[in-house]
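Asks: Let's see this in three dimensions:
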Amino acid sequence: MSTRIKGFYKLSPEERLNIVSESAGLTEQDKAVIRGEEGFTVQNADNMVENVIGYMPVPVGVAVNFKVDGKDVFIPMATEEPSVVAAASNAARLAYNTGGFTTSFNGSIMIGQVHVTDLKNPYGALATIYENKEAILEKCNEQDPTLVSFGGGAIDLEVRVVETSAEKLLVVHLFVDTKDAMGANAVNTMNEAVAPLIEELTGGVVVLRILSNLADRRIVRARAVFEDPFDGNQEMLNRFIKAYELAAADPYRAATHNKGIMNGISAAVLATGNDTRAIEAGAHAYAARNGKYTTLTHYELGENNTIVGTIELPLAVGLVGGATKSHPVAQVGTKILGVKTARELSGIIAALGLAQNFAGLRALASEGIQRGHMKLHTRNMAVQAGAQPEEVDAVVALAVKEGKYRFDDIKRYLEEVKK
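Replies: Next comes the predicted model:
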């Protein structure tokens, strides 16, 4: 089914769900779960984290118009922020007829870190670890025969001497192919199991043994050619490129630029039960990898006033383990995406981040970010002002008609509706 559906936003939630259900082959139970009628309970929550007293529902929207690696895909997004889903869908529409989004992936390698201190001869210890590499990797792989049976496991290591304010210590990087899992538990188990062997080999003391969320061996890239969003207006096109260039040069602007990317990425990561904090930490660390914080996306002018956009970042997402399998809504979210591998999932999420960022720059280069955002935020403000469900649309209509979205205006519109 094509995801180019005209007027999708005008449909009711049930009508939208029926369209997605037909594409993804959702069952009636799946639909009940995603509607919140059944599925996630306090007992589910109590099984996932400690000291549970309840849970907080988050809206799940669907981004449309996405074609990723030649395949149309609906993207579930769990977010509380208005305008995010609409903006991503609108940006994807501009890339649909030019081929959509094309992605690449450099592998599912996670990095485990073992930090060794109190070394008399740090460089000698470094050499000793390399001399015993095979024994160290073998010890790692003994911890997870299932992962090894799927072709994964510890495949290599790297050792660095790092000078702190107090000493020169060793950082051993274990490179673990986690396949379709995010892999934190597997990597940390290997780190802890191999620490005594590393201490024995080096004569040092291991103080830390944990994975790194700077997963720079797990890089995903996405590219798209966006049709001219400004109808040939060269001034606007130039403003768009200048807005990108400013973000690339100024870390204060880059932080907000990349936050816009994560509006999309974090929403899809959450909707599939993956670790939003790990993804965000890795993305921002990668943005500063060269000693200066900069953008995760790049833009260039193409032929016929098109804009060529690319994104590059680490995305340690998986389909095995964690909330991806224990959270019923996350299971339905993954089913909607129709993905079978972590590589597919990460490519789609990267494409969403690029689209989200393109939409933000487009708004900044033209009408500004607030007009569209406040228009969609009006529904929230109407509810805050005391509007009943049957009054919300009428309040929004008045706000759009007058083009005023301050809270005192919303209260005035509501008074008119109630009269």
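
Asks: only C-alpha atoms for contact and neighbour calcs from this point on.
Replies: Fine.

Asks: so who does the residue lying closest to residue 223 once chain neighbours are set aside touch?
Replies: Nearest non-adjacent residue to residue 223, counting by Cα to Cα, 6 or more residues apart in numbering: residue 310, 4.4 Å away. When contacts are counted by Cα atoms under 8 Å, 6 or more residues apart in numbering, residue 310 touches 221-224, 297-299, 354.

Asks: In JSON lines: those residues, plus secondary structure and distance to residue 116.
Replies: Output for the contacts of residue 310, formatted as JSON lines (DSSP: H, G, I helix; E, B strand; the rest coil; distance: Cα to Cα, whole Å):
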{"residue": "221", "secondary structure": "strand", "distance to residue 116": "34"}
{"residue": "222", "secondary structure": "strand", "distance to residue 116": "37"}
{"residue": "223", "secondary structure": "strand", "distance to residue 116": "41"}
{"residue": "224", "secondary structure": "strand", "distance to residue 116": "44"}
{"residue": "297", "secondary structure": "strand", "distance to residue 116": "36"}
{"residue": "298", "secondary structure": "strand", "distance to residue 116": "38"}
{"residue": "299", "secondary structure": "strand", "distance to residue 116": "42"}
{"residue": "354", "secondary structure": "helix", "distance to residue 116": "39"}
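
Asks: List just the nearest of those to residue 104.
Replies: The shortest gap between residue 104 and any of the contacts of residue 310 belongs to residue 221, at 5.2 Å (Cα to Cα).

Asks: How many neighbouring residues does the closest one have?
Replies: 23 (other Cα atoms under 10 Å).

Asks: Report the contact partners of residue 169.
Replies: Applying Cα under 8 Å, 6+ apart, we find residue 169 in contact with 115-119, 122, 161-163.

Asks: redo that, cut-off 7 Å
Replies: With contacts defined as Cα atoms under 7 Å, 6 or more residues apart in numbering, the neighbours of residue 169 are 116-117, 119, 122, 161-163.

Asks: ok, now residue 91?
Replies: 355, 358-359.

Asks: who wins for most neighbours among these?
Replies: residue 355 (33 neighbours).

Asks: which residues sit in contact with that residue?
Replies: 88, 91-92.

Asks: just residue 215 next, same as before
Replies: Listed by Cα under 7 Å, 6+ apart, the contact partners of residue 215 are 110-111, 282, 314, 316.

Asks: for comparison, sequence B:
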Amino acid sequence: MIPFYKLSIPERRKWLVDHQLISQVQSEQYAKDYSLTHTQLSHFSENVISQLAFPLGVLKEIKVNNNSYMVPMTTEEPSVVAAANHGAKLMLKNGITATSYRTGIYGQVVLDGVSLQQTSQIDNDLNQAKKDLMTQFSSLVNYGGGIETIELITENKPFLEIRFKVNPAQAMGANKANAILEAYSQRLKTQFGLDSEFAILSNAPAQFVTAKAMIDFETLTKGSISGEKIAHKIARMSDFAQVNNYRAVTHNKGIMNGVDAVLLATGNDFRAVEASVHMHAASTGYYSALSQWQVINQQLVGQITLPMPIGVVGGSISSRQLIKNNYDLMANPSAEQLSEIIAGVGLANNLAALYALTTDGIQKGHMKLQLQNMLLSLGASESQIPKLIEKMQQDKNYQQDYAKQLLKEMRN
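Replies: Below is the predicted model:
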């Protein structure tokens, strides 16, 4: 049987249909050119002059909470999807256990120069304000969301902050949270004659997901290098990332390679997640690694905790056919399940990077994929590329000028 990654793009879509992961109609939709019209593009952004397309790949199988998922990933970096597949395969035997905690997203209404009397009036009104806002935004309540808490923050004088936590149900919730905050800001003006400085959501970490994987030593063995030796080296690299921020930021970037790719493929705001994640990484006052790997009871054990302010409804999710197809590909997970899948992918990418660093080095896998891109840009054909890569690796010469020389010789 030909490995999935060696199939052509049409053959991969056929494989998905044959395995009942997508329908024939969805396969045809994936094959369709979804270039947007100028009118559509103008609704998506400002000052549009054209559009860019990114590849849509898949992580063929990752096991999270005893469920197997095929996960869509959108990225321009070829090694990201390859790494996710490798890391997930290493974790496949024992799988990943994950738990999400969707407690809401924060929002802030901030006032300046408020008197003690006015502060007391605002404080006394908070319970009633919450009731009135829950009534005003009953549609959110009907979906299982609503305002979790409203509290007064007085520690940043002369500013007064009214901090909200909003449960967005299955949505990411940015628009709904901002609407609630602006409604409360108007209440302050109407009832107390106070103009707020601003009212907006905060991307501070509030919704978390934790994923954990346990990998047997034998699974990690590579050639003459024992799995136990690799496990200990990975654990020591992880220890270093905990105490060295120069390493931690690159360690975390490898995690976010996978996380961002899934966020893009599912129509979520990767910028919001990135902002939240890096605040979390520095929550102790020192920027540190988001994951930790240890050797426990003859296994390599990895754990990661990430803020994950995402949704599975709203925004551009329901308005873009391919995004909807991507959810079907994953059997339409809830927001909680999607958070757990994404954390698992981040852990898989992290493991693959650490595994490469402790065995072949990071360049070997990266270089082959980068060479493919370079050779394509030079006009090499699909049949020429494998031979050119083999020759360049044999000679350990990866320069573009050498590639041009080899391509010229091959054509002559």
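
Asks: And the TM-score between them?
Replies: Here the superposed chains carry a TM-score of 0.91, computed using TM-score structural alignment, normalised by the length of the second structure; 407 aligned residues with a Cα RMSD of 2.3 Å.

Asks: rewinding a little: right, and out of the contacts of residue 310 of the first structure, which lies closest to residue 193 of the first structure?
Replies: When those are compared against residue 193 of the first structure (criterion: Cα to Cα), the nearest one is residue 221, at 33.5 Å.

Asks: just checking, what residue in the second structure corresponds to the closest one?
Replies: Using TM-score structural alignment, the partner of residue 221 of the first structure in the second structure is residue 210.

Asks: Which strand or helix spans the spatially closest residue to that match that is not a sequence neighbour?
Replies: Nearest residue to residue 210 of the second structure in three dimensions, chain neighbours excluded: residue 305, at 4.3 Å (Cα to Cα, 6+ apart). Using DSSP states H and E, residue 305 of the second structure sits within strand 299-307.

Asks: Following the chain onward from that strand, which element is next?
Replies: Counting by DSSP H and E, the next helix or strand C-terminal to strand 299-307 of the second structure is helix 321-329.

Asks: tell me, that next one lands on which residues of the first structure?
Replies: Helix 321-329 of the second structure maps onto residues 328-336 of the first structure, going by TM-score structural alignment.

Asks: Surely the match of residue 221 of the first structure touches residue 96?
Replies: No. Counting by Cα atoms under 7 Å, residue 96 is not a contact partner of residue 210 of the second structure; they are 10.1 Å apart.

Asks: now the strands: where do they sit in the second structure?
Replies: 56-64, 67-74, 96-102, 105-112, 146-153, 159-167, 198-202, 207-216, 291-296, 299-307 (DSSP state E).

Asks: Could you tell me where the fourth one falls in the first structure?
Replies: The alignment of strand 105-112 of the second structure onto the first structure (TM-score structural alignment) covers residues 110-117.

Asks: which other residues reach the matching stretch?
Replies: Identification of contacts with stretch 110-117 of the first structure by Cα under 7 Å, 6+ apart yields 169-178, 187-188, 191, 195, 204-212, 215, 217-218.

Asks: Also stretch 32-42 of the first structure?
Replies: Under the contact criterion Cα under 7 Å, 6+ apart, stretch 32-42 of the first structure has outside partners 54-55, 327-329, 332.

Asks: swap the cut-off to 6 Å and go again
Replies: Here stretch 32-42 of the first structure makes contact (Cα atoms under 6 Å, 6 or more residues apart in numbering) with 54, 328-329.

Asks: ditto for stretch 239-251 of the first structure
Replies: With Cα under 6 Å, 6+ apart, stretch 239-251 of the first structure has contacts from 253-254, 293-295, 365.

Asks: Among these, which one is most surrounded by other residues?
Replies: Greatest neighbour count in these, by other Cα under 10 Å, goes to residue 295: 28 neighbours.

Asks: what do we get in the second structure for that one?
Replies: Looks like residue 295 of the first structure aligns to residue 289 there (TM-score structural alignment).

Asks: Is that match in contact with residue 248, as I believe?
Replies: Yes. The criterion here is Cα atoms under 6 Å, and residue 289 of the second structure meets it with residue 248 at 4.8 Å.

Asks: For the residue nearest the centre of the first structure, which non-adjacent residue is closest in space?
Replies: With distances taken as Cα atoms, centre = their mean, residue 265 lies nearest the centre of the first structure, 2.6 Å away. Closest residue in space to residue 265 of the first structure, ignoring its immediate chain neighbours: residue 353 at 5.1 Å, by Cα to Cα, 6+ apart.

Asks: quick one: what's aligned to the one you found in the second structure?
Replies: Aligned partner of residue 353 of the first structure by TM-score structural alignment: residue 346.

Asks: Over to residue 417 of the first structure?
Replies: In the second structure, residue 417 of the first structure lands on residue 410 (TM-score structural alignment).

Asks: Likewise for residue 18 of the first structure?
Replies: For residue 18 of the first structure, the residue aligned by TM-score structural alignment is residue 14.

Asks: can you tell me how far that match sits from residue 4 of the second structure?
Replies: Residue 14 of the second structure sits at a distance of 11 Å from residue 4 of the second structure (criterion: Cα to Cα, to the nearest Å).

Asks: which residues make contact with stretch 185-205 of the first structure from outside it?
Replies: By Cα under 6 Å, 6+ apart, the surrounding residues in contact with stretch 185-205 of the first structure are 112, 116-119, 125, 140, 209-210.

Asks: Ok, stretch 123-136 of the first structure next?
Replies: residue 202.

Asks: May I see the buried residues of it?
Replies: Buried residues in stretch 123-136 of the first structure, counted by 16 or more other Cα atoms under 10 Å: 123, 125-126, 129, 136.
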